[in-house]
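Participant: I would like to see how this sequence folds:
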Amino acid sequence: MRAALAGIALLLAAAPARADDACDHTISVTGRAASSRAPDFAEVTISVETKAPNPAAALDAASKAVAGVVALGRDLGVPEADIGTSAVVLEAATRTITRPNGTVESQADGYRAANAVTIRLADMSRLGDLLRRALDAGANRIDSIGFGLNEPEKVDAELQVAAAKDARARAAELAEAVGTKLGRLCSLSGSDSAAPPPMPMAAQARLKAPAPGRRVPIAAGTIESRSAVSASFAIAQ
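Facilitator: As a prediction, this is how the structure comes out:
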């Protein structure tokens, strides 16, 4: 749709100028449109953070638990393409100690490892089950939860059309208010606004175990999308 708007603007710019050009006197407006939609999918990043005396033990423990989360996603029917590793971290751990003389220093304290997997879930009614069962698989962090639309470009295209119609209606109202008539379209350009990408609800959150068998309550809400176009119309003589 943005390409279509750009094409119209290009044709208008290429039109030969005339002494009595109808676009010498114009009405310029901004048309707007918005929509509120339920999300099509949930995207959650679940990770496991472990600590051990040596790097291999720390990484192995984290990887084993994350393997359980991956298996859980498959068990819930999530396609392979919607399950992916998002981060693997291994670093030396330290701790701060205070000496009897009051000085503070850091000491080596083994190794810390983290392994994270991102799962995109189309059936959001199962998101609470996924988070609850991830605890049993060994997860101890939720890095982010987000919601998104499958076809944000389509949403943007629809809003661009609606915004263009709104611009025409606004211009017609203004023309009528000043006792004249609206002429042809002189210019049209669209904004870069679009349906947003998956938006995070929470980050770096520690999982807290609910009562046995209880799902983690999640409210998806709606996704707000907006668009705007600028248009200029000739005033009919």
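
Participant: when you work out contacts or count neighbours from here on, use the C-alpha atoms and nothing else.
Facilitator: Noted.

Participant: SS state for residue 77?
Facilitator: Under DSSP: H, G, I helix; E, B strand; the rest coil, the three-state class of residue 77 is coil.

Participant: separation between it and residue 66?
Facilitator: From residue 77 across to residue 66, the span is 17 Å (C-alpha to C-alpha, to the nearest Å).

Participant: if you count surrounding residues, which of those two has more?
Facilitator: The neighbour comparison of residue 77 against residue 66 (other C-alpha atoms under 10 Å) goes to residue 66, with 25 against 12.

Participant: where's that one relative to residue 45, distance?
Facilitator: Distance of residue 66 to residue 45, computed by C-alpha to C-alpha: 11 Å.

Participant: between the two, what contacts are shared?
Facilitator: Common neighbours of residue 66 and residue 45, counting by C-alpha atoms under 8 Å, 6 or more residues apart in numbering, are 116, 117.

Participant: may I see the buried residues of the longest strand seen in the chain?
Facilitator: Taking DSSP state E as the criterion, the chain has its longest strand at strand 104-121. In terms of neighbour count (16 or more other C-alpha atoms under 10 Å), strand 104-121 has its buried residues at 110, 111, 112, 113, 114, 115, 116, 117, 118, 119, 120, 121.

Participant: helices along this protein, start to end?
Facilitator: 2-14, 55-75, 127-136, 152-177 (DSSP state H).

Participant: those helices: which one's closest to residue 31?
Facilitator: Ranking those by proximity to residue 31 (C-alpha to C-alpha) places helix 152-177 first, at 3.8 Å.

Participant: against which helices or strands is that closest one packed?
Facilitator: Judged by 3 or more C-alpha pairs under 8 Å, 6 or more residues apart in numbering; DSSP states H and E, the packing partners of helix 152-177 are strand 26-37, strand 181-190, strand 223-236.

Participant: quick one more, to check against the first:
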Amino acid sequence: MPRIRLAGPVAASAVALALVAGAAPALAQSQPAAPAQQVQIMAQYPALNLAAHGEVKIAPDKADINFGVVTEAPTAAEAMAQNAERMTQVMRALTGAGIEARDIQTSGLNLQAQYDYVQDQPPRLRGYQATNRVTVLVRDVEAVGTTADAVVAAGVNQIDGITFGLIDPTEAENQARQLAVRALQNKAEVYAQATGLRLAGLRSLTEAGGYQPQPPMPMYRMALQSSADAASTPVSAGELSVRIDITGVYDLAR
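Facilitator: Now for the predicted structure:
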């Protein structure tokens, strides 16, 4: 086979191509792994997605009482006037019980016509009913029963319920958060030990829940019939539950 000789620029170009071709494998070996390979390596160690909660029991330090004055009269003006007179007495009773003006809020004022219905006859106007509802914040839970008795004696004829709560739930919530994080960490360590891996770090942490006031506790009509010389209406505040729910994602490694 005849030999082909390259001379001048053509020979130099051929040499350069040979050098590049020879260096290609070495360059490929020195470069880092491709992103797809890195993802595959990380996928060998699963992540933990866990949930836990912390709960604190605490005595309430406030109570909201919802009550109303309902009056009926032949005319709307009379119904409203009677209601206003009785509600004025109720406000005085609240002041006498140590309730401040800032803790008294009107929650509803309503006036409705009242009808009598007889079969096969048109409705007959009986009169008008006026309703004035008030929400009172009691900062001393020990005084809830005596406060309820005081407003009933002054003219309140409807008590819708009592709601116990916390004026500032921050401290209880923070205690519940600490308990929740400890529970989450303990659970993650158990899973890591069981899988033969170790915790590489906490990737994310999410909180849910928190302080929720309890539903109103109804006070029945029998409490409104207590006489002035009877013992105060017994009311038990009990305990509130402050719960924090969290979820966390932990990375695992060998």
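
Participant: of the helices and strands packed on helix 152-177 of structure 1, give the one that comes closest to residue 141 of structure 1.
Facilitator: Smallest distance to residue 141 of structure 1 across these (C-alpha to C-alpha): 25.2 Å, for strand 223-236.

Participant: quick check: buried residues in that closest one?
Facilitator: 223, 225, 226, 227, 228, 229, 230, 231, 232, 233, 234, 235.

Participant: where in structure 2 does it fall?
Facilitator: Across structure 2, the stretch matching strand 223-236 of structure 1 (TM-score structural alignment) is residues 240-253.

Participant: what does stretch 125-143 of structure 1 give?
Facilitator: On structure 2, the counterpart of stretch 125-143 of structure 1 by TM-score structural alignment is residues 142-160.

Participant: end-to-end on that stretch?
Facilitator: For stretch 142-160 of structure 2, the end-to-end distance is 19 Å (C-alpha to C-alpha).

Participant: the match of strand 223-236 of structure 1 against structure 1, how far on average?
Facilitator: Superposing on structure 1 and averaging over aligned pairs (mean C-alpha distance after the TM-score superposition for structure 1), stretch 240-253 of structure 2 comes out at 1.4 Å.

Participant: OK, contacts around residue 44 of structure 1?
Facilitator: By C-alpha under 8 Å, 6+ apart, the neighbours of residue 44 of structure 1 are 118, 119, 120, 142, 143, 144, 145, 146.

Participant: just those now: which is nearest residue 41 of structure 1?
Facilitator: Checking the contacts of residue 44 of structure 1 against residue 41 of structure 1 with C-alpha to C-alpha, the nearest one is residue 120 at 6.7 Å.

Participant: picking up where we left off before, columns distance to residue 13 of structure 1 on top of the contacts of residue 44 of structure 1, output as CSV?
Facilitator: Formatted as CSV, the contacts of residue 44 of structure 1 follow (distance: C-alpha to C-alpha, whole Å):
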residue, distance to residue 13 of structure 1
118, 47
119, 47
120, 45
142, 52
143, 49
144, 46
145, 46
146, 42
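
Participant: switch the helices and strands packed on helix 152-177 of structure 1 over to JSON lines; also include distance to residue 13 of structure 1.
Facilitator: Converted to JSON lines, these look like this (distance: least, C-alpha to C-alpha, whole Å):
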{"stretch": "strand 26-37", "distance to residue 13 of structure 1": "15"}
{"stretch": "strand 181-190", "distance to residue 13 of structure 1": "8"}
{"stretch": "strand 223-236", "distance to residue 13 of structure 1": "13"}
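
Participant: and these: which comes nearest residue 6 of structure 1?
Facilitator: The nearest among those, by C-alpha to C-alpha, is strand 181-190 at 6.8 Å.

Participant: ok, how many other residues are close to the residue mapped onto residue 202 of structure 1 from structure 2?
Facilitator: Aligned counterpart of residue 202 of structure 1 in structure 2: residue 218 (TM-score structural alignment). As a burial measure, residue 218 of structure 2 scores 13 neighbours (other C-alpha under 10 Å).

Participant: with adjacent residues omitted, what lies nearest to residue 218 of structure 2?
Facilitator: Using C-alpha to C-alpha, 6 or more residues apart in numbering and skipping residues adjacent in sequence, the residue nearest residue 218 of structure 2 is residue 161, 4.1 Å away.

Participant: same question, residue 47 of structure 1
Facilitator: Of all residues not flanking residue 47 of structure 1 in the chain, residue 116 sits nearest, at 3.9 Å (C-alpha to C-alpha, 6+ apart).

Participant: residues in contact with the one you found?
Facilitator: Neighbour list for residue 116 of structure 1: 45, 46, 47, 48, 66, 85, 86, 87, 88 [criterion: C-alpha under 8 Å, 6+ apart].

Participant: I figured the residue nearest to residue 218 of structure 2 hits residue 219, correct?
Facilitator: Yes. Counting by C-alpha atoms under 8 Å, residue 161 of structure 2 touches residue 219, with 5.4 Å between them.

Participant: counterpart of residue 182 of structure 1 in structure 2?
Facilitator: Under the alignment (TM-score structural alignment), residue 182 of structure 1 pairs with residue 199 in structure 2.

Participant: just give me the neighbour total for its match.
Facilitator: Counted with other C-alpha under 10 Å, the neighbours of residue 199 of structure 2 add up to 18.

Participant: quickly note the distance from it to residue 253 of structure 2.
Facilitator: To residue 253 of structure 2, residue 199 of structure 2 is 6 Å away according to C-alpha to C-alpha.

Participant: next one: residue 82 of structure 2
Facilitator: For residue 82 of structure 2 relative to residue 253 of structure 2 (C-alpha to C-alpha), the value is 77 Å.

Participant: re the thing from before, map the residue nearest to residue 47 of structure 1 across to structure 2 for me.
Facilitator: Checking TM-score structural alignment: residue 116 of structure 1 goes with residue 133.

Participant: distance of its match from residue 90 of structure 2?
Facilitator: Residue 133 of structure 2 is 11 Å from residue 90 of structure 2, by C-alpha to C-alpha.
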